[in-house]
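In: What follows is a predicted protein model with its sequence.
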Amino acid sequence: MNFADYWAVVDEELAAIPGRPVVDLVPQRVTAEATSYTVRLTSTGPYRVFGHLSIPTGDGPFPALLQTPRYGSVNHVPHPNDRSRYVVLGLMHRGQRLADEGFSAAYPGLLTMGIDDPASYIYRGIAADCLRAAEFLMSLSEVDPARVAVSGDDLAVLTAARRPGFSAVRVTELLFYRAMEARLRSSHYPLEELNDYLRAGSSPEIVDNTIAYFDPARHAPAVTGRSLVAVEDPDWCASLIEALPAADVYQLTHLDGTDNDFLDAWLSELSGVPPLSRFITT
């Protein structure tokens, strides 16, 4: 199946399944700045996924931020700085903690689950989870539709490409980008899962074929908003940066205060809210 048809089928499956959102107040997480909720949504499968939703106090509509899930079993509640300025939704995809009823994702192991067939690859469902979360966030009356951002890894690019309406995309990690080359440059997980899987006898051609559907550089031309690619080696990411229609580039320093302040300021300027540092300055 070609690239366009593959993703069109995912969209068709989502369109046929009602999201059935259930939103519950979390009283212990209500502050003067924001009100917090838990959210459950139905994605493809059907499968119920989970999210932390927070809405700022005051008169909206507010800018919004979708945080796509990182690779790992746990995703945290969005930071108070984000909750005070954005309608922020932090998603837990299928198999992650709080979205693991009936299926618990294995780490390591999730990256290669079902990878021999693009139709059964776990990330097909995970991508659908992100798309469903985007639909839900954009449907909220508290959200300003002109100021909706998404932040995360390759899933952020994929989500912005397939759901028009994102004004900003902030990419802070990469997993699928040039993955079959990147696995040869490091023995660190999660990319080492690909090497483990291939050593067990799978075909590199089969694995590469599946991963290609998730390559952010292939999705990037469909992104319509401004984007920031924050990476350690901008030269390595040149094809992704060039494929994004309006990309800014930031070279990570791995100094937490420096990096976090830049990433926050970039998005806050586009969203029309004040920048906030996560660190005490003297």
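Out: Arrived safely, thanks for sending. Residues are numbered from 1 along each chain as shown.
In: use CA for all of it now, contacts and neighbours both
Out: OK.
In: How far away from the center of its chain is the host helix or strand of Leu89?
Out: Assigned by DSSP states H and E, Leu89 falls within strand 87-92. Its chain's average C-alpha position is 10 Å from that of strand 87-92, according to C-alpha atoms, centre = their mean, to the nearest Å.
In: got a list of contacts for it?
Out: 49-56, 62-69, 74-78, 82, 98-99, 130, 133, 137, 142-143 (C-alpha atoms under 8 Å, 6 or more residues apart in numbering).
In: same deal with stretch 8-28?
Out: 35-44, 46, 124, 128, 132, 136.
In: Take these and keep only those in strands.
Out: Among the contacts of stretch 8-28, the residues falling in strands (DSSP state E) are Thr35, Ser36, Tyr37, Thr38, Val39, Arg40, Leu41, Thr42, Ser43.
In: and those residues as TSV, adding distance to Val207 and neighbour count?
Out: Shown next, in TSV, are these (distance: C-alpha to C-alpha, whole Å; neighbours: other C-alpha atoms under 10 Å):
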residue	distance to Val207	neighbour count
Thr35	43	20
Ser36	40	25
Tyr37	39	18
Thr38	36	16
Val39	34	21
Arg40	32	22
Leu41	30	21
Thr42	28	20
Ser43	25	27
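In: Out of the residues you listed, which is nearest to Leu252?
Out: Ser36 (31.0 Å; C-alpha to C-alpha).
In: what about that closest one, distance to Leu198?
Out: 43 Å (C-alpha to C-alpha, to the nearest Å).
In: could you pull out the helices for the stretch 51-200 of the chain?
Out: Per DSSP state H, counting those that start in this stretch, the stretch 51-200 of the chain carries helices over the ranges 80-83, 122-139, 154-162, 179-182, 192-199.
In: helices and strands around the fourth one, which ones?
Out: To tie it back to what came earlier, the one meant is helix 179-182. Using 3 or more C-alpha pairs under 8 Å, 6 or more residues apart in numbering; DSSP states H and E as the contact test, no helix or strand touches helix 179-182.
In: ok, structure two:
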Amino acid sequence: MPLTDLSLADCRDYRPPLPVPADFDDFWSRTLDEAGDRTQQKPVFTEVETGLTQVRTYDVTVPGFAGQPVRGWLRMPAGAGEPLGCVVEFLGYGRGRGLSHENLLWASAGYAHLLMDTRGQGWSAAGGDTPDSDAGAAGVVPGFLTRGIESPETYYYRRLFTDAVRCVEAMRRHPEVDPDRIVVTGVSQGGGVALAVSGLVPGLAGVMPDVPFLCDFPRATRISGRPPFTEIAEYLRLHRDRTEAVFTTLSYFDAALLATRATAPALFSIAMMDEICPPSTCFSAYNNYAGPKDVRIYAFNGHEGGAEYQQREQLAWVRSLFAGPPAGRAGHS
């Protein structure tokens, strides 16, 4: 596949003027405060039998946005004797949490691994178990990128980002997890969610966004010729009078903007032939990321990115990040 976006040199210099709503920080502070106040429910971790002897697996239910139940799998190495570093992973567009015996990489490496289900999604090979209770009537454009887009209050990703924050909070309180050693990660949509969480949750140990989606909506909507960004373009093709309002809503959820609030170390990956998440949009997040950062670039790959090669990079990076004795449980409530 050919290059369809800016050159690598131009991408490294690309810093678009992302619009910042006047109440951006207040909006997210209020959203997360409400999520914490709306429920007194606690996360539930129920161990399940998988036939695996070296990994313990738990069926997880976390109270997410408005206290609505969000499912997941927590996998932990058997026989761990001290608080564990933890990787919280968010899924790509259309994917669900799948089956209990899948996704063993991080537990096999000696870490707790929470895989969060994605509300309303899971129609691909990895099925999901979390409904989107606030979805309302489906819009005229299939998919999730325009669901509730008429207002930031009703937009789908307000609920999803809040779910993700609540899952990180749940792991910080887990008795077998070191709250100071939590890394968030994800591919595509999951990478965008990880970036959002990095800007919403202080004190993370690290962030690993791979070929991140949900970055630089104004450019992505105009240059990406493949779904899911095309959902927004299709919506605006039908609703010609809503362009300004739509991009105002999207500005609250732009992962590249949320990345300007991040402080944790980050390891990005970006693919230069990515037609789904164009590399310039990923670089808009990387270049604006406010914490320490590094990036792995895959010059001849599309949206598959680095795949197993990037996993190898991540394993080494997390091992270095978590080097040293457990930090203890001070500083978190």
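Out: Here it is on my side, so go on. Everything numeric in this text was worked out from a predicted model, so none of it was measured.
In: where does the TM-score land?
Out: Laid over one another, the chains give 0.87 as their TM-score (TM-score structural alignment, normalised by the length of structure 1), with 272 aligned residues with a C-alpha RMSD of 2.4 Å.
In: hmm, back to that, for Asp261 of structure 1, find the nearest of the helices of the stretch 51-200 of structure 1.
Out: From those, taking C-alpha to C-alpha, the stretch that ends up closest is helix 80-83, at 11.6 Å.
In: just to revisit the earlier point, just the contacts of stretch 8-28 of structure 1 now: which is nearest Arg29 of structure 1?
Out: Ser36 (5.8 Å).
In: What is the equivalent residue in structure 2 for that closest one?
Out: Alignment note (TM-score structural alignment): Ser36 of structure 1 maps to Thr57 of structure 2.
In: ok, so what distance separates its match from Asn103 of structure 2?
Out: Note on Thr57 of structure 2: its distance to Asn103 of structure 2, by C-alpha to C-alpha, is 11 Å.
In: same question, Glu49 of structure 2
Out: In terms of C-alpha to C-alpha, Glu49 of structure 2 sits 15 Å off from Asn103 of structure 2.
In: out of the two, which sits in the more crowded spot?
Out: Taking other C-alpha atoms under 10 Å, Glu49 of structure 2 and Asn103 do not tie; Asn103 has more neighbours (15 against 11).
In: right, and the secondary structure at Glu269 of structure 1 would be what?
Out: Put simply, Glu269 of structure 1 is helix when judged by DSSP: H, G, I helix; E, B strand; the rest coil.
In: Now which residue in structure 2 aligns to it?
Out: With TM-score structural alignment as the criterion, Glu269 of structure 1 matches Ser320.
In: Just give the number of residues close to that match.
Out: Ser320 of structure 2 has 10 nearby residues by other C-alpha under 10 Å.
In: got a list of what the residue nearest to the spatial centre of structure 1 touches?
Out: By C-alpha atoms, centre = their mean, structure 1 has its centre lying nearest to Thr68, at 2.5 Å. For Thr68 of structure 1, the contact set (C-alpha under 8 Å, 6+ apart) comprises Gly90, Leu91, Met92, Cys130, Val150, Ser151, Gly152, Asp153, Leu155, Ala156.
In: change it to 7 Å
Out: Gly90, Leu91, Cys130, Ser151, Gly152, Leu155, Ala156 (C-alpha atoms under 7 Å, 6 or more residues apart in numbering).
In: Mind putting the residues you listed into TSV with neighbour count and distance to Val207 of structure 1?
Out: Shown next, in TSV, are those (neighbours: other C-alpha atoms under 10 Å; distance: C-alpha to C-alpha, whole Å):
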residue	neighbour count	distance to Val207 of structure 1
Gly90	24	29
Leu91	29	27
Cys130	26	22
Ser151	25	26
Gly152	18	23
Leu155	29	18
Ala156	27	22
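In: quick one: which of those residues is nearest to Pro118 of structure 1?
Out: Nearest to Pro118 of structure 1, judged by C-alpha to C-alpha, of those is Leu155 at 16.3 Å.
In: Now do the same for that closest one: its match in structure 2.
Out: In structure 2, Leu155 of structure 1 lands on Val193 (TM-score structural alignment).
In: ok, its match - contacts?
Out: Phe90, Phe161.
In: Recalculate using a threshold of 10 Å.
Out: Val193 of structure 2 makes contacts with 89-92, 157, 160-165, 184-187, 209, 212-214, 253-255, 258, as judged by C-alpha atoms under 10 Å, 6 or more residues apart in numbering.
In: Drop anything exposed from those.
Out: 89-92, 157, 160-165, 184-187, 209, 212-214, 253-255, 258 (16 or more other C-alpha atoms under 10 Å).
In: show me where the stretch 201-333 of structure 2 has strands.
Out: Along the stretch 201-333 of structure 2, counting by DSSP state E, counting those that start in this stretch, strands occupy 206-210, 266-271, 293-298.
In: Out of those strands, which is the most enclosed?
Out: With neighbours defined by mean count of other C-alpha atoms under 10 Å, none of those is more surrounded on average than strand 206-210, at a mean of 29.
In: so it corresponds to what in structure 1?
Out: Against structure 1, strand 206-210 of structure 2 falls on residues 168-172 (TM-score structural alignment).
In: Give me the distance from that stretch to the chain's centre.
Out: The answer for stretch 168-172 of structure 1 is 9 Å, by C-alpha atoms, centre = their mean.
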